[in-house]
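Visitor: Show me how the following folds:
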Amino acid sequence: MKRTQRKASRGEGLYIVLVSVHGLIRGSDLELGRDADTGGQIKYVVELARALGAHPEVGRVDLLTRRIDDQRVDPAYAQAEETLAEGVRVIRLDCGPKRYLRKERLWPHLDCFADNAIKHIRHVGLRPDVVHGHYADAGYAAVRIANLLGAPLVQTGHSLGRVKQQRLMEKGASERDIESRYNMAQRIDAEEETLLNAYRVIASTQQEVESQYALYDHYRPERMEVIPPGTDLERFHPPPSRWRQPPIAAELKRFLRHPQRPIVMALSRPDERKNIPTLVRAFAEHGGLRELANLVIVAGNRDSVRSLDRGARKVLTEVFMLIDDYDLHGQVAYPKHHAADDVPDLYRLVTHTRGVFVNPALTEPFGLTLIEAGASGAPFVATADGGPKDILRHCQNGVLVDPLDSKAMSEAIYQILADDKRWKALSTAGLKGVRKHYSWRGHADTYVRKIKPLGAEARRVRRGQRKLSGKLVRADRALITDIDNTLLGDRQGLKRLLNELRSRGSGIAFGIATGRRLDSAVQILKEWGVPTPDLMITSVGAEIHYAAEMTEDPGWMTHINYRWRPEALREAILELPGIDLQPEEDQRRHKISFFVDPTYAPGLREIERLLRQQDLQANLIYSHDRFLDLLPLRASKGFAVRYFADKWGIELERVLVAGDSGNDEDMLRGRTLGVVVGNHAPELERLRGYKRVHFAKANYAGGIVEALEHYDFFNECRAPDQ
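Guide: Here you go, the predicted structure:
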């Protein structure tokens, strides 16, 4: 039965949104190993998207990634959309500068990416059945996408920050150097936040769950699902009996004195975590191995080592120095270039020469290369960490070693090569095991079976457009401002702003977003002569009301009630020194407010960690160095602004938000137009340099007036590129 016929009988099917932000993603000729960001994860998400799209219960798959317009990379990465298969698309969204950026530099732009993703999904017109993030950066964006849409969040970490940090420190790297190179604290925070919000976490192995995810405060075993990754068995298979050696074989022969010898091959990015130098040392220091085999290192593509990033340059420089130190010339091949189509042939060359594939990585959550090698008939030696343990259990086609023990590594390789009968047994076992346990079709079947129940778990009141008359229906843009020390504080500046809105703002929705409760906000606005706003976001985003009657938005209240346990949160925070409850009138159904004495109270990170350890979920907002508000995960000024814009059909590029303190930060980031008034608190200085955040010279409402002119808000409403 054709796929289109199947779809007709089951409606639209599941709508799955995959998010993978960094690296270079396209449907063919994947540039695996080009750099540290274009590795196995890229291949994983592309093949996962195709496999899910072929499933009879799936109607549409969108793989959201970053659009890149840079002459240094292929023009294909600048295309807004690419079809991978029927119903499966790569959607490329703007995310910061157009040029290619390594993943550590993407963090300031991920809010913008999330806003663009929501815009795309709104244009599609379907509510996702799941939003699935891949890696920490995509998890950060996926939390924001899923929370606003009320969709279930699924996460795959691929590589985890705490594990990488631990391994690098074991190799002697300092915590300071790790932080400067990898933004590790921000990455780990994003991973914790994603685990907190995720309905399910998909891991490749049970060991990954128990030994890696267990290092996190928000580790919850009941939310973990182990679904081994698949491989394309049509591409990866043993060489036929009369196999003509491929072009890549000639490239390897250039390096080797005895090219007919068995190949010991490593295939990975030149990344420190991949531990390639240890393999070189293992090969070089074992006399029998050097007499018996050749070493082949396929470490990405390069025109020049000097053109690579610092990490890759360091790894390859060490490899070349070891080759020279041990005089391995003529015994080791290290080609500068290989195409995606060469990869299956490289595995087949290992099998054809009765060699061994080696994955010496310090940590290996997946082990896709081991599965590909097994499907091609090559035995393996790999790190005794993560995925290789499960692969060996299923396939029985290799040996696991401590990746830092070069002697154990070399001896394991030698024992396989020196015993022809054992080599044959391992090769045969691998072929059978991979076909049984590691197909993408089987992965997709399990995936769909696991995610289908999440829809009922996440179901909520739909946010249909209310048929109301008045300004909100007609508005095509909105001005939303904090009250204290932003809108109010200077009567002359306020008068100018109100006059501007009266004379030129007929199509503009005017709203406030404040930490005050509703009655307090209404009272202070009245005292200052501010007309009743069209929108009132109060209690730091915990409540939304509309128009003169202050009609509450019930959909928002239902939406943010997710995982909200106010009594347990209140009890946990009050056990800490230097923190007291604010008066009863400042407490709301979805907001718990505290006074903080920073002299005695623990820092915000310590408070967050305490709550994680007690499985308590909240959005913590700290402002003016004395106020702490706890809100539901889905509640904040930023989320409320986006909810409002989405509900009333106002483009975020036409929403001007104004603030002065830390509790305004998340509505200032992203695709909104932002203004930080001149009298702002120091904590907002970290937003300086964002193109869509204007730091006004004027204070209070005068700063808002300045921003109206800066963005030409009443006319073209200019939205600078992020």
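Visitor: from here on, contacts and neighbour counts on C-alpha atoms
Guide: Will do.
Visitor: mind listing the strands for the stretch 301-450 of the chain?
Guide: Under the criterion DSSP state E, counting those that start in this stretch, strands of the stretch 301-450 of the chain are mapped to 332-333, 356-359, 380-383, 398-401.
Visitor: Now render these as TSV, adding mean neighbour count.
Guide: TSV is the format used below for those (neighbours: other C-alpha atoms under 10 Å):
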stretch	mean neighbour count
strand 332-333	24
strand 356-359	26
strand 380-383	27
strand 398-401	22
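Visitor: need those in a markdown table with distance to Ser439, can you?
Guide: Below are these laid out as a markdown table (distance: least, C-alpha to C-alpha, whole Å):
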| stretch | distance to Ser439 |
| --- | --- |
| strand 332-333 | 31 |
| strand 356-359 | 20 |
| strand 380-383 | 19 |
| strand 398-401 | 19 |
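Visitor: What's the biggest helix in this protein, counting residues?
Guide: For the chain, the longest helix by residue count, based on DSSP state H, is helix 420-437.
Visitor: Another sequence for comparison is provided below:
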Amino acid sequence: MDHIIFRNWEEKTYDVVVIGEILIDMISEEYTEDFNCDIYKKYFGGSPANIAMNTKNLGLNSSIISCVGNDGLGVFLLEQMKQRGIDISNVQISENPTSMVLLTKSQGSPIPIFYRGADYQIHLNETIEEIIKKTKIIHFSTWPISKEPSRSAIEKIIEIAKANNTLVAFDPNYHPALWEKEYDSIQYVKEIIKKVDIIKPSEDDARRLFGEGTIEEYLNKYINLGPKLVVMTLGKEGLIASDGKEYIRLSTMADRVADATGAGDAFYSGFYAGIIKGFQIKKAIELGNATSAYKLKYTGAVVDLPKIEEIQRLYNLWGDKTMHVIFLNPQGNFDKKDSYWTEHPDFGGQLVYVKEIACAMAKQGHRVDILTRQIIDEDWPEFADEFDQYDGVENLRIIRIPAGQKEFLQKELLWEYLSEWVDNIINFYQEEGDMPDFVTTHYGDGGIAGAIMYQRTGIPFSFTAHSLGAQKMDKLGVDITNMEEMEKKYHFTKRIMAERIAMANSAINFVSTSQERDEQYTHLTYKGAGDMDNPQKFRVVAPGANTEVFSATKGNKEDKVVAQFIKEMFQRDLDKDRQELPAIIAASRLDPKKNHVGLVKAFAKNKELQQKANLVITLRGIENAFEDYSFVKSHEKEILDGIMEIIDEYQLYGKVSMFSINSQGQLAACYRQLASYNSIFCLTAVHEPFGLAPIEAMSCGLPAVVTKYGGPSEVLYEDGEEYGVLIDPFNSQDIAKGILKVLENYSFYKKQGIQRVKSKYTWDATAANYVKAIEEILENKKDDRNMEIHPYFLDLSNENTIGLDWLEKVYLGGEVNVGV
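Guide: Here you go, the predicted structure:
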């Protein structure tokens, strides 16, 4: 069912906008079915207004489009909404009296008498049109479509919403008393249903619309009209939902019914909150069901709803499906400031991947911990505390567990401490009295840690390699003559052994692209470990962009500062007559495999490219590379030396700008600013396992020219459709040709890039795919101990070392039964 939800909402301001009646509910003090009572109490009412208030209580950004009378009751309604923080700037004022409904207090569907006045006097204007374009979900009922002028306004609003990827939800609460007798109201309601995405009729609504019938007959009649999802509430019998292919049936969760007024609105509110939070459809429906049950305990259409987490606790939602998932990532580190990201090889895209999936999974209701290594080192003070968190993200902890020496260690030196690290992790959770349900592991070091933890606890784990050691050996040209030298620097024996054990013993291996699976895991080195004959062993789950940060239209506090900074950098580095030209931006960390030198060389050798654009290289922590970079690491200095040699040789001064960008927020702001220059993102890496950086750039409006080697080939091209340009990073002419192609077709590639990210590459979708796979594993647990763990990782005595002869035989000969 999840296909019905639009996920490309990052440019939209409002979560939910409701359109329709705000009115007074006069509800009897006594239970009666015939209005035979003397005392009625005034309550705030109107289904759309109820939803606006409820969704606001649940943490959504809600607004309402409505109309009230210029009278005391209208003032009362407006004050009620203002007190609850609802945007009332689009509530119109009419000389007609405020509408009213007389209701008997009821434990079933309440009986209404309608006194209508101002509610149908809604007029469309330009402000409302713009609001609809910026809204994720619009909701309306049959009230505004029952009379003009609001009927025409709703028809136009539906058109605008459908044209702007706004989800259209309709409450088909048909009641003949709302309509002129001569109007074919039933047929008109059916025509409206054909145009919307979601409806939630009650059984009474269906009976009034279709006559007598069974629940199944009603459901099929609604489905045949064409909405993407029908949720039919059945009172004490719960609800049934269907998209025409799948069915969901839920019992009521209400244990006490004080008043049924507004129960359906509470359902809508919880359901919409679930959708906005990124829940799968079934989970969102379950949240709506629980929210309705909570409301039923109280009199009145609107009650002070608790937070989603409290509703979840009260009704034990997803008790066996809300999981405790931990992410094992011993290398690098995590903190709320994303310290050192892109500055150090251990703080690259892998950390972004782990953070974003963990955050998205936590927002979907799961308890999530990121486990990394505690570092007590004056040069790395950010990572000394045991606990940390990301501001604004509930259910997520960063936990730093000590292992080995206290100081920072680069990833190549962590292998011998991983067994101790796992023991300390197990002790930590035993002391808490709550072991995790599932472990996700990242890179070879996380993978072997997961395998050790699985051996000691039986908790299943997944393995996400990010990149595999054999591919790095290939790129470095490792052979029998230099293997010993490469081993001293990169510790390939330990990495390859760890990867083989991790992929063999994991419950599932997550890969970003099918190419990663088909090319990397089939490498001779992993023969007998990758289990390529078992399709259930792999799951292709594409990473995404954090569209709250990387957006073409949604700025942040950095935008103005960064825009001025870029202007100043261009004035410093570029010739005066070139400062408004498009930029070719390289934003990767300084690493040989990112091939910055190849891009600079392509720019240097192409005069046409130099005439049309400048070259921009963002650095982290290097304020002015033209003056001094002597303080950087040796491999970074070597890259910058190469760049400066080309600039000198081809006299590129005044055509190249290099400056420091130090955070994700600044980078996104930089992308947006450079997009206003009609700039291009370029990544000429010799191989890119997936290519998250291009996705983030594309999301900000920068068309992408990217290496054809690795995952980007699937991101930028699918089924004959281009979403960017793929180039050969070893061919200067091909790089220049690709950049020129985008410059000449800029609008096309910019639009293609933005749409590609919106449709496929968001972290909510990535996390949902992870969760789905994990749930399947936990429902069908099996023994995945397919390969013994090499004793080196368990006992560091000399006789347990992993020899170069083993690596030689596995890497060069593909021998399976060597060692482990």
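Visitor: Buried residues of the longest helix of structure 1, list them for me.
Guide: Neighbour-count burial for helix 420-437 of structure 1 flags 423-424, 426-435, 437 (criterion: 16 or more other C-alpha atoms under 10 Å).
Visitor: can you check stretch 588-599 of structure 2 too?
Guide: For stretch 588-599 of structure 2, by 16+ other C-alpha under 10 Å, it's Ser588, Arg589, Leu590, Asp591, Lys594, Asn595, His596, Val597, Gly598, Leu599.
Visitor: corresponding residues in structure 1 for it?
Guide: Per TM-score structural alignment, the counterpart of stretch 588-599 of structure 2 in structure 1 is residues 268-279.
Visitor: same question, stretch 487-494 of structure 2
Guide: Going by TM-score structural alignment: stretch 487-494 of structure 2 matches residues 179-186.
Visitor: ok, Ala529 of structure 2 to Arg495 of structure 2 distance?
Guide: According to C-alpha to C-alpha, to the nearest Å, Ala529 of structure 2 stands 14 Å off from Arg495 of structure 2.
Visitor: Endpoint to endpoint, the match of stretch 487-494 of structure 2 covers what distance?
Guide: First-to-last residue span, stretch 179-186 of structure 1, C-alpha to C-alpha: 9 Å.
Visitor: And the contacts of it?
Guide: Glu104, Gly161, Gln165, Ile178 (C-alpha atoms under 8 Å, 6 or more residues apart in numbering).
Visitor: among these, who's most crowded?
Guide: The most crowded member of these, judged by other C-alpha atoms under 10 Å, is Gly161 (24 neighbours).
Visitor: Quick check: the closest residue to Tyr31 of structure 2 other than its chain neighbours vs Glu29 of structure 2, distance?
Guide: Excluding the flanking residues, the one nearest Tyr31 of structure 2 by C-alpha to C-alpha, 6 or more residues apart in numbering is Lys105, at 4.9 Å. Distance of Lys105 of structure 2 to Glu29 of structure 2, computed by C-alpha to C-alpha: 7 Å.
Visitor: Likewise for Ala773 of structure 2?
Guide: On the measure of C-alpha to C-alpha, Ala773 of structure 2 and Glu29 of structure 2 end up 51 Å apart.
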